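S.K.: Build me a model:
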Amino acid sequence: MTVLINSPHLAAEGVAVLEAAGCDLHFVEAFPPPERVAEAAAEVDAAAIIARQGRITAAVMDAAPNLRVIARHGAGTDEVDLEAARARGVLVTRTPGANARAVAEHAIALIFLMVKDLPGMQRRVAAAGWREGDMQVRDIAGLRLGLVGMGPIGQETARLGQGLGMTVSAVSRHADDMAFRHARRVSNLETLLRESDILSLHTALTEESREMLNARTLALLPRGSLIVNTARGGLIDESALLAALDSGHIAGAGLDVTTSEPPPPDHPFRRHPSVVLTPHVAGVTALSMVQMATDAAECVVAALTGGIVPPDRIVVPSRLDGSREQPSPS
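M.R.: Just a heads-up that it's a prediction; the model follows:
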């Protein structure tokens, strides 16, 4: 039971689950290209891959003819070629909810930074300035928070936002009514945009959702709105967002993700005065790393030993598994 982890590290609790089941673990360097993962998968004849950093392509799967399961260390699966896995009968799993609180807290932190203009005030103080006569700090209570996606992260963000006194609305393709305990359900994205002072993205990146925020949709937001993205960079047309920021139509963007990661050194979001950019770390907290590693390890062990993988973790069922695919998180 050889397991390849496309990262140099896995939380000790996850390693313990795998080793207790008799798995043989192999690691590679951080953020390896698919070619390196394919090489390592072939060398060790991987039966399982824990996909933590970097893409898992069809070539990676073909390099490991005995591959049975790809376990995502996280909720998103856009870095795994799902069609290739489906064609080869390889089980693909994810860890929904494992980092929900951490990512929701990060989204709220970005909202605080922008609404209170903390980066701007810090720059002013560092430049020997102080409070100006017309300076005002905005209230968070009463702002309209719009959420795209009501999976575990969206639901937790709604709960925190409501607790801060924001009016929370949301749109989701798959969530049932129970997911909307802390938000008003809106029927479509266009309505949500028109009614949001802050828009926060918590949906999966698919061909349908790619660049869902573009020149047309950004224009639907009220002037002075804020954008938060802790999901995937590809949800936003970055050129359109840059133009909306420069024009002042969008007052600020709090981004934990970008289309290309890391963004090139000259990427305008790195130094834009209206952008708070963090390096895709929203879910990288001590507690969430342990939970994601443990959940992914449990999926691997179950798949390799004939156990039961929790249905909500299955993205693509194996050819030998009768479980149904779960919809993309939103």
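S.K.: alpha carbons only for contacts and neighbour counts from here, please
M.R.: Noted.
S.K.: Give me the three-state assignment for Gln162.
M.R.: Under DSSP: H, G, I helix; E, B strand; the rest coil, the three-state class of Gln162 is helix.
S.K.: which residues touch it?
M.R.: Gln162 makes contact with Val168, His182, Ala183 under the criterion CA atoms under 8 Å, 6 or more residues apart in numbering.
S.K.: next one: Asp24
M.R.: Met1, Thr2, Val3.
S.K.: And Val275, by the same measure?
M.R.: Counting by CA under 8 Å, 6+ apart, Val275 has contacts Gly252, Ala253, Gly254, Leu255, Phe269.
S.K.: Just give the nearest non-adjacent residue to it, would you?
M.R.: Ala253 (4.9 Å; CA to CA, 6 or more residues apart in numbering).
S.K.: So which residue is smack in the middle of this protein?
M.R.: Ala231 (3.4 Å; CA atoms, centre = their mean).
S.K.: Could you pick out which of the contacts of Gln162 are located in strands?
M.R.: In strands, defined here by DSSP state E, the members of the contacts of Gln162 are Val168.
S.K.: Could you also give me the structure for this second sequence? I'd like to compare it with the first:
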Amino acid sequence: MRPTVLVTAPRLAAAGVDVLRQAGARVVYTTRPDDAGEIEALMASEPIDAVISRTVQLSGKAIDACPTLKVISKHGVGVSNIDVAAATARGIPVFMTPGANAASVAELALGLMLAAARHVGYMHGELQAGRWTRKQDGIELRGRTLGLVGFGQVAQRLSRIALAMDMQVLAFDPALQNKPSPVPGVSLQPSLDALLPQADVLSLHVPLTERTRGMVGARELALLPPGAILVNTARGEVVDEPALVAALERGALHAAGLDTMAVEPLPAGHALARLPNVVLTPHVGGSTPAALAAMASGAAHNVLQWLDGKPVSAQLCVNPETLTEKAL
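M.R.: Purely as a prediction, here's the structure:
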């Protein structure tokens, strides 16, 4: 019997569709990209075997409503929109696709860093408005120190680029304590507090967990050097946004480059959108065609392998306690 796979988005990249089609899977899509209620209704009414989760909330209610559900795979790596605890209680593994979008996110982080340093977004807007506003207080990054919070595949890629730009690079990642740096030339720091006072540019690369929620607040921002830059391509909730706005408004920070916000889509008139020293993009770090294809095919392979009873790497699973002999 062919499996039914729910994709929590109106479409999936062709690379993923091809994998599912070749396996004979029936694919069900949501039609409204931000409607968690639609997902709950579909899972209560359809015999869903697997879910490929994009950005919409996959709630415990939705998971519990679907007795046929056997496996979930995130289209990416951040699982904060999935009720992992509810899946674990049902014995349902939740997989992810690490590395599939690493190059895409790292390159956008670099772009935000450069744009924030030189006020590119502000001057672009001024020119569009017919004003020849030449801000000349931009920061050269050569010789500056980049501080990376989280040192997984995205941050490691970004670190190599920064080193090539003659920046100093520091990183803090609790998972790498007492271990050698995976990137030569990058100095691992013993704590976030040790990293912050040295970071002319602070770039965030951590998942959203209860430990990381609000981890960069007023206290942490005050520890940064005067005129530092904050870049966030991780999750908006990692940063205390009112504290960030206050630091930007009083000039304690030079600028910020943000691909993620605490509330998405960003509400109209939000303070972050009004500040001239903020560069914003709408959570598109991993949304290049190449990254979308890699995430789609990876997520499709994850769910099909599990459904077929084939070995699946435990390194791809965020709740490995649900794995059985099918895990590697």
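S.K.: where does the TM-score land?
M.R.: The TM-score (TM-score structural alignment, normalised by the length of structure 2) is 0.94; 323 aligned residues with a CA RMSD of 1.8 Å.
S.K.: Roughly how far does the residue nearest to Val275 of structure 1 sit from Ser274 of structure 1?
M.R.: 6 Å (CA to CA, to the nearest Å).
S.K.: cool, Ala16 of structure 1 as well?
M.R.: Look at Ala16 of structure 1 and Ser274 of structure 1: by CA to CA, they are 44 Å apart.
S.K.: Show me which of Ala253 and Ser274 of structure 1 is the more surrounded one.
M.R.: Between Ala253 of structure 1 and Ser274, counting by other CA atoms under 10 Å, Ala253 is the more crowded of the two (27 against 21).
S.K.: all helices for structure 1, in order.
M.R.: Ranges of helices in structure 1, per DSSP state H, are 12-20, 34-44, 58-63, 82-88, 100-115, 118-126, 152-163, 189-194, 215-218, 238-247, 286-305.
S.K.: Mean neighbour count, those helices: which tops it?
M.R.: helix 152-163 (a mean of 24; mean count of other CA atoms under 10 Å).
S.K.: can you tell me the mean distance of that helix from structure 2 after alignment?
M.R.: Taken over the aligned residues, the distance from helix 152-163 of structure 1 to structure 2 averages 0.9 Å (mean CA distance after the TM-score superposition for structure 1).
S.K.: which residues of structure 2 does that helix align to?
M.R.: Matched against structure 2 by TM-score structural alignment, helix 152-163 of structure 1 falls on residues 153-164.
S.K.: To which residue of structure 1 is Val183 of structure 2 aligned?
M.R.: Using TM-score structural alignment as the criterion, the counterpart of Val183 of structure 2 in structure 1 is Phe180.
S.K.: Who are the contact partners of the closest residue to its match other than its chain neighbours?
M.R.: Distances taken as CA to CA, 6+ apart put Gln155 closest to Phe180 of structure 1, at 7.2 Å, once the chain neighbours are dropped. Gln155 of structure 1 makes contact with Ala179, Phe180, His182, according to CA under 8 Å, 6+ apart.
S.K.: next one: Ser53 of structure 2
M.R.: Val7, Thr8, Ala9, Ile72, Ser73, Lys74, His75, Ile82.
S.K.: aligned partner of it in structure 1?
M.R.: Match for Ser53 of structure 2 (TM-score structural alignment): Ala51.
S.K.: Ser209 of structure 1 versus that match, what's the distance?
M.R.: Going from Ala51 of structure 1 to Ser209 of structure 1 by CA to CA gives 22 Å.
S.K.: before we move on, what about Ala21 of structure 1?
M.R.: Taken as CA to CA, the span from Ala21 of structure 1 to Ser209 of structure 1 is 39 Å.
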